[in-house]
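Enquirer: Predicted model and sequence below, questions to follow.
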Amino acid sequence: MPPVEAGLLEILACPACGSALRAGEDGSELICTNESCGLAYPLRDDIPVLLEDEARRPS
């Protein structure tokens, strides 16, 4: 089972810009699909931490 269910991913949005989120390649974070934003939010115990202070910019 993936860390974040597809149904949940459909309703989650980036807190910074409101764009959709997608699962990261290794499944440890959710990444904003807006290229100008691109923040990556961590998953802790399979729970998305959607706080801008906890997000990082992917390289």
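Expert: Structure received.

Enquirer: Could you use CA atoms for every contact and neighbour count after this?
Expert: Fine.

Enquirer: Centroid-nearest residue for the protein?
Expert: Residue closest to the average C-alpha location in the chain (C-alpha atoms, centre = their mean): L30, at 2.1 Å.

Enquirer: what about that one, which helix or strand?
Expert: Using DSSP states H and E, L30 sits in strand 29-32.

Enquirer: adding another structure so you can compare the two:
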Amino acid sequence: MIDKKLLEILVCPVSKAPLEYEPKTNELICRASGLAYPVRDGIPVMLESEARALTTEEKLG
């Protein structure tokens, strides 16, 4: 789970777009850049090198 206040201020480091929390995968999703950032032990890992690329289906939402 991610704190809602934290989610409001976090943006994608690549595109600067807002992020969405996906509880099923425990990731922060950026549709603009097509990246998913992991959340480990409640801490978002906002490094492009740690992010995974979204599938086409995930990008469309």
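Expert: Looks like it came in fine. On a predicted model such as this, the values are computed, not experimentally measured, just so you know.

Enquirer: TM value for the aligned chains?
Expert: The TM-score (TM-score structural alignment, normalised by the length of the first structure) is 0.84; 55 aligned residues with a C-alpha RMSD of 1.2 Å.

Enquirer: For the residue nearest to the centre of the first structure, what is the corresponding residue in the second structure?
Expert: Aligned against the second structure by TM-score structural alignment, L30 of the first structure finds its counterpart in L28.

Enquirer: hang on, the earlier thing: just checking, what packs against the strand holding L30 of the first structure?
Expert: Under the contact criterion of 3 or more C-alpha pairs under 8 Å, 6 or more residues apart in numbering; DSSP states H and E, strand 29-32 of the first structure touches strand 21-23, strand 40-44.

Enquirer: Name the residues of it that come out as buried.
Expert: 29-32 (16 or more other C-alpha atoms under 10 Å).

Enquirer: thinking again about what came up before, might one say that the residue nearest to the centre of the first structure is in contact with A23?
Expert: Yes: the pair L30 of the first structure and A23 qualifies as a contact (C-alpha atoms under 8 Å) at a distance of 4.6 Å.

Enquirer: residues in contact with G24 of the first structure?
Expert: Counting by C-alpha atoms under 8 Å, 6 or more residues apart in numbering, G24 of the first structure touches 30-31.
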